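[1] here's a sequence, model it:
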Amino acid sequence: MLSSSFPSRSISMPRLWLINQFANTPDLPGHTRQFEVAAGLVRLGWRVGVFASDFNLTQRRYRRLHFPSLSSSERPVGIHWTWLWVSPYRQNNWRRQLNMLSFCLHLLLRLMPAALFGRLTSRAPNVILASSPQLPAAFTCLLIARLSGLPFVLEVRDLWPQVLIDQGGKTPDSPMVRLLGWMERQLYSNAHTVVVLAKGAERYVRERGARRTAWLPNGPDLEMFSPQPLPPDQPSFTVLYAGAHGDANALENVIEAARLLEQRNSPVRFQFIGDGPEKHSLIQLAAGLKTVVFNDPVSKAEIPDRMAQADAILLSLRDVPLFRYGVSPNKLYDAYAIGRPVVTTVAGSINAEVETHRLGVTADPSDPQALADAILRLAETPRPEREAMAVRATQLAHSTYSRQRIIAEYNNLLHEVNA
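    Below is the predicted model:
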């Protein structure tokens, strides 16, 4: 990993454009990595402009804009944040593709002129940073960077199009996969640096053309997620899942584990916070279970309190080859920071980390009986041992996954790119 020492600031404040269609401010549900990185870079002397879609991915609705308004701006903590209108969608069909393309069109019309003519007035950015998984948007940003002669950095959150093959049932020869694969190779080979969130993804991107990589994982804001004592011992043991309710999350496996535990009259209770395309069917699947509660999504700012009230935090993903090496789940690292034992069903590096550092319990994906047994084993673990898990988790959050550490690394990298 890059050195964490800060370079001295230049008199002229460098400018950064940070583009991610699904970026959020902390008052909204969904990931806030771009907000936290941008806020940290602002404190370190950067002028940061973030461009994101106003159509919230978690809630599938607009939060700031009302048609015919196509954009709006605000300045949270010194970030120049621009919300862009995109076409709506509810399911992963052609409307989702139109949603992505409308965002790309916005970028072309708004950023291309600013990049080209801004160089004449010193208003263009010094660096363009695009964050996936929206490859067409990242590719659009690459085009803007190349045509305007600006340095380009790519951040890889999810490995598209590989996820469409491993999880979505697409074949490598399908037109969509071939097109996205071509975009992917162009992005990797033409980026100054490819930033990966999952350590296991470095080999993947290098094999597809990346010349220089940096591992800057997801991680908690330690000012927001500080260690909290375990809840007082109660008759019930609460397991919290906070995140997307989609096919990739395999939450039907968790519901079945809850059913098995309820049949055994166990003290385990499940709380689900979030939304997604599978939520309605999951609620139907859990009908009649007294130990399962579904809640609406909440803002990132509310998550620490919700986690603090739980005895354990659950991370669930389907058994997909890509997930064995290519994921960096933010909720897991938030749980580490706040000091909660975790329950994970992510085969590969995630389960291995939890087992190696003794941070909780693991189960194989798609095995509800194994998951039920693991959760019951954790619930029956003496409190001092669970407290020791919490201490080890917070130590790992500070040493490896701290958002403050990642921001320092990003600052060094971007100054290097801008040199």
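
[2] going forward, measure contacts and count neighbours with C-alpha atoms only.
    Will do.

[3] residue contacts, residue 47?
    13-16, 41, 79-80 (Cα atoms under 8 Å, 6 or more residues apart in numbering).

[4] who are the packing partners of the helix or strand encompassing residue 262?
    In the assignment (DSSP states H and E), residue 262 maps to helix 251-263. Counting contacts by 3 or more Cα pairs under 8 Å, 6 or more residues apart in numbering; DSSP states H and E, helix 251-263 is packed against strand 268-273, helix 279-285, helix 368-379.

[5] strand 268-273 and that one, what's the angle between them?
    150 degrees (axes from the mean of the first three to the mean of the last three Cα atoms, to 10 degrees).

[6] for this protein, what spans make up the helices?
    33-43, 94-121, 135-148, 162-166, 175-190, 201-207, 251-263, 279-285, 303-308, 330-338, 349-357, 368-379, 383-396, 403-418 (DSSP state H).

[7] let's see this one next, to set against the first:
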Amino acid sequence: MTNILMLTLVYGPDTVSTANMMTDIAHGLSDKGHNVTVLTSVPHYNPSKEVLANPVMRSSWRKPFTESIEHGVRVLRVFMPPKRHKIWARAFDYIIFQALTTILAVYKVARPDVVFVTSPPITLGISGVLISWLRGGRFVYDVRELWPDVPVRMGLFRNPLLVKFVYWLEDFVYKKTAGISSIARSFNDTLVERGVPSKKLYFTPNFVDVDFIIPSESKNEFSSVHGLNNKFVVLYAGNVGLTQGLEILLEVAYGFTDNDDIQFVVVGDGAARKSLENALANSTLNNFRMLPFQPIRIVNSMYAASDVCIVPLLRGFSYDTVPSKIYTAMAAGRPVLASAETDSETAMLINESSAGVCVEPESTVALTEAIAFLYENPKRVVHMGDNGRKWIEKYYSRSVVINAYDEMVREIAVY
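    This is a model prediction of the structure:
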């Protein structure tokens, strides 16, 4: 039995996709016979009143951490305020989180065999290095986005010295790892180009619980509540962030104002939600609506109510991230319409599986033409959805990917 210490900024019941993924990985490794301890934060991404009613999910400066056993996993949650969108405020929260979790790792956790740290933020890698050095245990770094590529591409890091420093930090963290798991084959290619030995790299992609997300009837609770029955629904569900460029969906929606059958639905929250809401309020669109994150029990119905799931990305960002919503849509039997570079992991996934359409980024015309094509070809839509479901079951189900994590942990722990 391997003692695994997992450090992750988010964890269930937080509603963001990374939290769900980390929870499934921890539970899956526990089911494989490993002794798993998780260091994380209290829920801070739009937690429901029901979640916050549980004392385990609340902490404060007076009570900086809570402890519980969940699915055989020991979970230590430290204080974290609700997610803030200002960069300096989030940076401060990250520093406090890393300080508290490092202290707990030293004084409250048994000596680990493996220290498993997920990113972003890349600064968690420093915690992984420090904990591994102080407590022992081989350091595994789980790469879910290529940092600092994302903030540099967004223009958040502009000072040349700062950019040089964060890339040095990335290189330092990679050198201290015993293994690096990443969600994209293209990420591994990039890391090799940056000097990371290929023998350190493991491919552990995003995955879906195919027993929970299943193809279902489009007429359901979600569609009825939101007036979407008998409509062609273009759904975006997830982080309303700065890398998606969701404003383009407003432009695309204008192209379908004369067709009441086609409706656009954005579900989620994030740094760009307020500006998108303002743009929608100042528009004349009547075929576009925005909804908050939905409870877990509604997620399957939400995807089932859609006809196509859209995943727009700004130019260049498909090289740095692979949205997990793609896998969920495919598992739900719904085609994916993505805007991504042709040599990105996103494009490769969609093209290999024949589960959707991929167009060039930031092109209103290309997205409009693709939606019109899918609307006019319902049999193709069904066929793409079926292809996606089969592909997920074969390569990206929870059981398949948990096996990959299990093999990686066992290999690294006994190295």
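
[8] hang on, the earlier thing: nearest to residue 320 of structure 1, out of the helices of structure 1?
    helix 162-166 (6.0 Å; Cα to Cα).

[9] buried sites along that closest one?
    Judged by neighbour count (16 or more other Cα atoms under 10 Å), helix 162-166 of structure 1 contains these buried residues: 162-165.

[10] now for the helices and strands packed on helix 251-263 of structure 1, which one comes closest to residue 239 of structure 1?
    strand 268-273 (4.9 Å).

[11] mean deviation of the closest one from structure 2?
    For strand 268-273 of structure 1, the mean distance to aligned residues of structure 2 following superposition is 0.9 Å (mean Cα distance after the TM-score superposition for structure 1).

[12] centroid-wise, who is the farthest residue in structure 1?
    residue 120 (36.1 Å; Cα atoms, centre = their mean).

[13] hmm, back to that, buried subset of the contacts of residue 47 of structure 1 as a PyMOL selection?
    Selecting only the buried entries of these in PyMOL, with 16+ other Cα under 10 Å as the criterion:
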select buried, resi 14+15+16+41+79+80
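
[14] ok so, going back, just put the buried residues of helix 162-166 of structure 1 in CSV and tack on distance to residue 142 of structure 1.
    Formatted as CSV, these follow (distance: Cα to Cα, whole Å):
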residue, distance to residue 142 of structure 1
162, 20
163, 22
164, 22
165, 24
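
[15] closest one to residue 241 of structure 1 out of these, please.
    residue 163 (22.5 Å).

[16] any idea of the angle the helix holding residue 262 of structure 1 forms with helix 368-379?
    Using the same axes, to 10 degrees: helix 251-263 of structure 1 against helix 368-379 is 60 degrees.

[17] in helix 251-263 of structure 1, what counts as buried?
    Quick answer for helix 251-263 of structure 1 (16+ other Cα under 10 Å): 251-262.

[18] tell me how far the counterpart of residue 264 of structure 2 in structure 1 lies from residue 61 of structure 1.
    The equivalent of residue 264 of structure 2 in structure 1 is residue 270 (alignment by TM-score structural alignment). Plainly put, residue 270 of structure 1 is 27 Å away from residue 61 of structure 1 if you go by Cα to Cα, to the nearest Å.

[19] quick check on the two: which one has the bigger neighbour count.
    residue 270 (21 against 14; other Cα atoms under 10 Å).

[20] please look at the more buried one and residue 259 and confirm they touch.
    No - with contacts counted by Cα atoms under 8 Å, residue 270 of structure 1 stays clear of residue 259, the gap being 10.6 Å.

[21] tally of neighbours for the closest residue to residue 232 of structure 2 other than its chain neighbours?
    Leaving out its chain neighbours, the residue that sits closest to residue 232 of structure 2 by Cα to Cα, 6 or more residues apart in numbering is residue 262, at 4.7 Å. By other Cα under 10 Å, 21 other residues sit near residue 262 of structure 2.
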